[in-house]
Each structure stands twice: as C-alpha cells, then as structure tokens.
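Participant: With the sequence up front, the predicted model follows.
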Amino acid sequence: MRLVFAGTPETAVPALEALLASAHEVVAVVTRPDAPAGRGRRLVASPVAERAAEAGIEILKPAKARDPQFLDRLREIAPDCCPVVAYGALLPREALDIPAHGWVNLHFSLLPAWRGAAPVQHAILHGDDVTGAATFQIEEGLDTGPVFGVLTEPIRPEDTSGDLLGRLAVAGARLLADTMDGIEAGVLEPRPQPAEGVSVAPKITPEDARVDWGAPAHRVDRLVRACTPAPGAWTTFRDARVKLGRVRPAPDAGPLAPGGLLAERKRVLVGTATHPVELGEVRPEGKRPMPATDWARGLNLTGKDGLV
C-alpha cells in the first residue's frame, strides 16, 4: 500500500522505521511544525521529520490539519492508508476521508482503557499491573474507533513512563506494520471497543507533577515514575523548586512527618503519610542533577527543614 505516516516525537520513530522496512511504500510523512528548543530557542525539526529527511521522503508540516494546502497535497498523493503514532493534533473529517483505508492509530494502552494524551503515565500513576498497545481506526471521537489488533506489556515495579513507553514503541511498531499487512490482504476487520472499562488519560501538566508528601509512599513512588522523564516530578525546599528523579519506598526506616527530611550517611529519606521514601537523584533550581546525598550534605539541615 501507499502510506502517508503521521507522527512527531521520538516515540513514533520505531514505527516509521518498521514501515520503511516493510513491503509498503511510505510516500510522505505528516509531522508537527518545527518547534523552539534548547537555551537558544532555535527552531528544531521533529524526530520524525529528521528520520524522513534521511530517508528522502516528502515531509508535510501543516500548522493545522485542516489547512487547505495540506488537504490538497494529501489528495494529490492519494495514500491508501495513513498510519499514525503520536502525531499531536486532531484530524478533521476532511482529512479522515482522503485515504481509502482511513487513518490507523497506534495507541499505547489496551483500549478502551486510558483514551487520551498520556496513557502510559496514567497506567503507572494508577498502579496498573499490565498495559499494552492497540491499533484502531481513527474517527472523530477521542480514541473511540474500532480496534484492529492489540498487544500486552507488563508494568515492572520500577518502570518509569520513559522505560515503559520505550518498550511499547518498539513492540507497537511491529503491531502497526502487521496491521497494515492485514488491511492490505483484506483479512483484518476492526472490532468496536467495548462500552465497559472506559478511562481517560489527559495530559499531565507540570502542576500535576508536584509531589504531595501527605500521600502514601506508594502513591509518591507512582507519581514520580509516571512523570519521569516528562514533565518531571518536583517539590520545593526553602521556597525553591527541586526536581526529583526516582524515589524508592523505604519501609524499613523509622517514622517521619510528611515532607520531613532525614539525611543519613548513605541515603536521604523523606516522610510520607505511611513510611518514608528514599530520594535518588535531585535537581535543585538552576543546578545540574546530583545524588540526593551530595545535595543534602551542603544544606545544614535543621529539624524544621522539609519538602513542601
């Protein structure tokens, strides 16, 4: 089939690679416009755009997917199907109707669970044991279309969203390529999602990523892992923001008030509503990441100090 691939972040690159290596012809990619990045805030192409440029593929970067010039070009290309991974923009009906086999999305959850922008983060945040990926036909609702195929993936106790998303991106790439094969062969029929088990996974904002030390230790652990690497869990110390790397529940430690800090020789503990957690790497405002023990060593902690 003639494919136009839509995707933007690094997470989408394994799927593009799988399709480039398949029997299908990727004739163009659709990606988000170049965005400012780094301290200089210079415009940088998306990872998908960079890989497409290496492969010599036409790159389309509409500001909006309903732009007439973009829609006209898509009609000229006349793709058979448009596979999608984390494109990052809503697709209007005018775009959905162009390819003969529609737009097929690779979504990183077991639909209808965790429809929305942050399925992996919410699966970790809510303590799920298993997640997965699904390919489905895009329609105008939010991740509501009928499903072609699924795969499952266990969530490991120390998984961050970055760890889990990395595994799903690779496994899901194969699923998406297999889905394209099945559609071309006429052997795949999408099945409607069940009405039961629907949950929604909205984008996690920086404010959502602030740690509540009054929560139980397992909730603090899940929040930090869910927000790693983005948007990054954080707290405040002496009115300054401190970003947090992974934490580790420390049920062997003595009781500490929520947010209370205890610097031991080989670890730094913070109190929660249950047992303390051990801090891993921290990043004070304006500084580089460092081990929590190094950070605490220069603080001259008093009994009144704590994280808020």
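Facilitator: Everything's here; your move.
Participant: Only C-alpha atoms from now on, for both contacts and neighbour counts.
Facilitator: Noted.
Participant: Okay, strands next: where are they in the stretch 151-300 of the chain?
Facilitator: Using DSSP state E, counting those that start in this stretch, the strands found in the stretch 151-300 of the chain span residues 234-237, 240-244, 247-249, 261-263, 268-270, 277-279, 281-284, 290-291.
Participant: got those strands as JSON lines, with distance to Pro119 and mean neighbour count columns?
Facilitator: Output for these, formatted as JSON lines (distance: least, C-alpha to C-alpha, whole Å; neighbours: other C-alpha atoms under 10 Å):
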{"stretch": "strand 234-237", "distance to Pro119": "21", "mean neighbour count": "18"}
{"stretch": "strand 240-244", "distance to Pro119": "22", "mean neighbour count": "19"}
{"stretch": "strand 247-249", "distance to Pro119": "22", "mean neighbour count": "20"}
{"stretch": "strand 261-263", "distance to Pro119": "33", "mean neighbour count": "20"}
{"stretch": "strand 268-270", "distance to Pro119": "29", "mean neighbour count": "24"}
{"stretch": "strand 277-279", "distance to Pro119": "26", "mean neighbour count": "24"}
{"stretch": "strand 281-284", "distance to Pro119": "25", "mean neighbour count": "19"}
{"stretch": "strand 290-291", "distance to Pro119": "30", "mean neighbour count": "15"}
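Participant: Make a markdown table out of those strands and add distance to Asp80.
Facilitator: A markdown table is the format used below for the strands of the stretch 151-300 of the chain (distance: least, C-alpha to C-alpha, whole Å):
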| stretch | distance to Asp80 |
| --- | --- |
| strand 234-237 | 45 |
| strand 240-244 | 46 |
| strand 247-249 | 47 |
| strand 261-263 | 59 |
| strand 268-270 | 55 |
| strand 277-279 | 51 |
| strand 281-284 | 48 |
| strand 290-291 | 51 |
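Participant: of all those strands, which lies closest to Ile124?
Facilitator: With C-alpha to C-alpha as the measure, strand 247-249 is the member of the strands of the stretch 151-300 of the chain nearest Ile124 (14.2 Å).
Participant: residues in contact with the closest one?
Facilitator: Here strand 247-249 makes contact (C-alpha atoms under 8 Å, 6 or more residues apart in numbering) with 217-218, 221, 224, 275-280.
Participant: Which of these fall within helices?
Facilitator: When DSSP state H is applied, these are split such that 217-218, 221, 224 fall in helices.
Participant: Most neighbours among those residues, which one?
Facilitator: Of all those, the most densely surrounded is Val224 (29 neighbours; neighbours counted as other C-alpha atoms under 10 Å).
Participant: then this one, side by side with the first:
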Amino acid sequence: MKLVFAGTPAVALPTLDILAAHHEIVSVITREDAPQGRKRVLTPSPVASRASELGIPTIRANRLDDLVTKQVADLQPDLGVIVAYGGLVRNPLLETPRLGWINLHFSLLPRWRGAAPVQWSVMSGDSEAGASVFQLVAALDAGPEFARLTRPIGAHETSGHLLEALSHEGAALTAKVVDELEAGTARSTPQHGEVTLAPKITLEHARIDWTEAADVAFRRIRATTPEPGAFTVVDGLRLKILQAAPAYDTAALSPGTLDNDGGRVLIGTATTPIELLQVHPAGKKPMSATDWWRGLGAGQPHLADIPATNRFDTP
C-alpha cells in the first residue's frame, strides 16, 4: 500500500521502521525542527532524521493546514498512519487517503484519550496499560478500534520504560492492522467504557508534593520520568529526581524533611519516606543521591548541624 506516515518523537520510530519495510511510504509528516539543548540548536525530530536515513520525502509542519492537505492529496495515498505526531488531523485531510487514517495510541481507549496517556496511567495507579489502533475521526481519539494490546505496569516502572515497550509492541500491532486493511479483512468496533482524558503533562505536574502519601508521590516520580522530569527544590535550586523508591524499612519522617540514614538519603511524606537513589542537581551532572548529599556539606563542618527544614522547599 501507499502510505503517509505522521509522527514526531522517538516512540514513533518502531512503527515507521516496520511499515517502511513492508509498504511504500510516499511521505512522512513531522513537526518542524525545534531548538534543543543549552545552545538551542535547531534539531530535526527523531522521525525526520529516520525518514532522511530511509530516503523518504518529508513534510515538516506544525499545523496540518491546506498546504499539507494539497501535498498529501498529490501523492494519492491509500492510507494515513499517525503515531504521536503532536497535532490534530482535520477534514479535508482526514478524508484525503483512500482508506482514511489510523492512529496508534498508547492507551486502552476510551481510557486516557489525549496527549499523555502513559504518564496518566502511571500517575493514576492503573494496574495495566496498553495500545490501541483505531480509525481516526474528527473527535479526539474517539474512532472505532481495530485492535489493542495490554500489558501490566510494573511496580517500579517509569513512563519512559513503559512507553518504550509499548512503542515496539504497538508497531507490530499497527503493521497487522495495515495488512488487514490491505487485504480487506480489517474489522473495527466502537469504543466502550468510561472516557477519561490525558492532557499534556506540564512541568508543574512533575513537582513532587511531599505532603502526599508515599505511593502517590512515587507514582508521580515514575510518571514524569524521564519527561518532563520529576523534581523538588532544595536551597532554592531545582533537584531532578532520576530514581527513587519508597523506604518501607525506615522510620517515618515529617513531610518534606530531608535526612540521611546510614548513607541513605530520605525525604518524608505523609506516610513512608521516599529514598532518593539518583538525582540531577541544577548545573551539575547526574549523580547518586549519596554523592549529592555529601556535596551539600561543602564548606560546612557538620551537615547534621544544618536543619533539614532550612534546606528543603516543600511545594
């Protein structure tokens, strides 16, 4: 089949790769180059870079407007496939491919319609996550479903780990649906169940509230790892939390209290303390929480003499 593929981040690459190996992708649509890093260098999206490697013509656009619609119509594709493009497909582009568009969405629809389904699954304490391939319609993630898969969410699994796994499993699922559409055997069913929404995760979602219970705070840490990055504020500076775990075997600490227990860096919550394992202080490289704690004592003769409450800014 002649396909148009729309996607932007790295999680779209497994689907692009498997489809490119078995079908003719006449064009890739991805978002425009964006500034990256401290020097804000304009950088192609992961999908744009892979399309270049595969020799596939690329349309860079942040909005799927009339110009994009004309470019796609001129290619006369059979089907459009979208994976995390980062924008809405509206008519007339929605109806331009002969078979319309299908979307790989990393959720068990209709639960978690929207931009950040995996993060909200983890943050809400869901026991399982999944991926759905559905027919794209004008309403948000509301079209009939062709196929889905499910997998458990590990107790310590981050959104990054979960999304990486789903991107590969979902790629195979999408390829299967594309083959069935080509053969004329694909069947879809309307979505059933309670609709919940998964809006874009912001930096404020990633700031840990230590007055919450440990399991809630730990879910938020896992949900916002690696992006936008769970954090708290110590001495007025942002401290990214790269890895942590509930410390069930330690005594309780007051919420927001920072302590060192035999080399273990702990922060109090409403219930069990959270142990920091790996952190990324502002302006420094990632390091173990133990090394970070030792650095707090630079120029200070006794860390224990510095009240934890003066070091920690509770959100």
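Facilitator: Alright, I've got the coordinates. Treat the numbers as computed from the prediction; the structure is a model and nothing was measured.
Participant: all helices for structure 1, in order.
Facilitator: Using DSSP H, the helices of structure 1 run over 13-20, 47-55, 68-77, 93-96, 119-125, 161-185, 217-226, 292-297.
Participant: of the ones you listed, which approaches Gly132 of structure 1 most closely?
Facilitator: When these are ranked by proximity to Gly132 of structure 1 (C-alpha to C-alpha), helix 161-185 comes first, at 6.9 Å.
Participant: What helices and strands are in contact with that closest one?
Facilitator: Counting contacts by 3 or more C-alpha pairs under 8 Å, 6 or more residues apart in numbering; DSSP states H and E, the secondary-structure elements packed against helix 161-185 of structure 1 are helix 13-20, helix 119-125, strand 130-137, strand 147-154.
Participant: what's the matching range in structure 2 for it?
Facilitator: Using TM-score structural alignment, the residues of structure 2 aligned to helix 161-185 of structure 1 are 159-183.
Participant: Residues touching the matching stretch, excluding its own?
Facilitator: Applying C-alpha under 8 Å, 6+ apart, the set of residues contacting stretch 159-183 of structure 2 from outside is 1, 11-12, 14-16, 18-19, 104, 106, 118-119, 122, 130-133, 146-149, 153, 186, 222-227.
Participant: again, but for stretch 220-230 of structure 2
Facilitator: 118-123, 156-160, 201-203, 205-208, 231, 240-242, 244.
Participant: for stretch 50-60 of structure 1, same thing?
Facilitator: Under the criterion C-alpha under 8 Å, 6+ apart, residues 13, 26-31, 49, 70 lie in contact with stretch 50-60 of structure 1.
Participant: Export these as JSON lines, with columns for distance to Gly260 of structure 1 and neighbour count.
Facilitator: Formatted as JSON lines, the contacts of stretch 50-60 of structure 1 follow (distance: C-alpha to C-alpha, whole Å; neighbours: other C-alpha atoms under 10 Å):
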{"residue": "Val13", "distance to Gly260 of structure 1": "43", "neighbour count": "23"}
{"residue": "Val26", "distance to Gly260 of structure 1": "55", "neighbour count": "24"}
{"residue": "Val27", "distance to Gly260 of structure 1": "57", "neighbour count": "19"}
{"residue": "Ala28", "distance to Gly260 of structure 1": "54", "neighbour count": "21"}
{"residue": "Val29", "distance to Gly260 of structure 1": "51", "neighbour count": "25"}
{"residue": "Val30", "distance to Gly260 of structure 1": "49", "neighbour count": "24"}
{"residue": "Thr31", "distance to Gly260 of structure 1": "46", "neighbour count": "28"}
{"residue": "Ala49", "distance to Gly260 of structure 1": "47", "neighbour count": "27"}
{"residue": "Phe70", "distance to Gly260 of structure 1": "55", "neighbour count": "18"}
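Participant: mind putting the residues you listed in CSV, distance to Val308 of structure 1 included?
Facilitator: As requested, those are exported to CSV (distance: C-alpha to C-alpha, whole Å):
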residue, distance to Val308 of structure 1
Val13, 38
Val26, 50
Val27, 52
Ala28, 49
Val29, 45
Val30, 43
Thr31, 40
Ala49, 41
Phe70, 48
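Participant: Quick check: of the residues you listed, which lies closest to Gly7 of structure 1?
Facilitator: Using C-alpha to C-alpha, Thr31 comes nearest to Gly7 of structure 1 of the contacts of stretch 50-60 of structure 1, at 5.3 Å.
Participant: coming back round to it: what's the most buried one of the helices and strands packed on helix 161-185 of structure 1?
Facilitator: Across those, averaging neighbours per residue (mean count of other C-alpha atoms under 10 Å) puts helix 119-125 on top, at a mean of 25.
Participant: Average offset of that helix relative to structure 2?
Facilitator: Helix 119-125 of structure 1: mean distance to aligned residues in structure 2 after superposition is 0.5 Å, counting by mean C-alpha distance after the TM-score superposition for structure 1.
Participant: what's that helix packed up against?
Facilitator: For helix 119-125 of structure 1, the packing partners by 3+ C-alpha pairs under 8 Å, 6+ apart are helix 161-185, helix 217-226.
Participant: Please identify the most buried of those.
Facilitator: Between those, helix 217-226 has the highest mean count of neighbours, a mean of 25, where neighbours are mean count of other C-alpha under 10 Å.
Participant: aligned partner of His101 of structure 1 in structure 2?
Facilitator: Counting by TM-score structural alignment, His101 of structure 1 lines up with Leu99 in structure 2.
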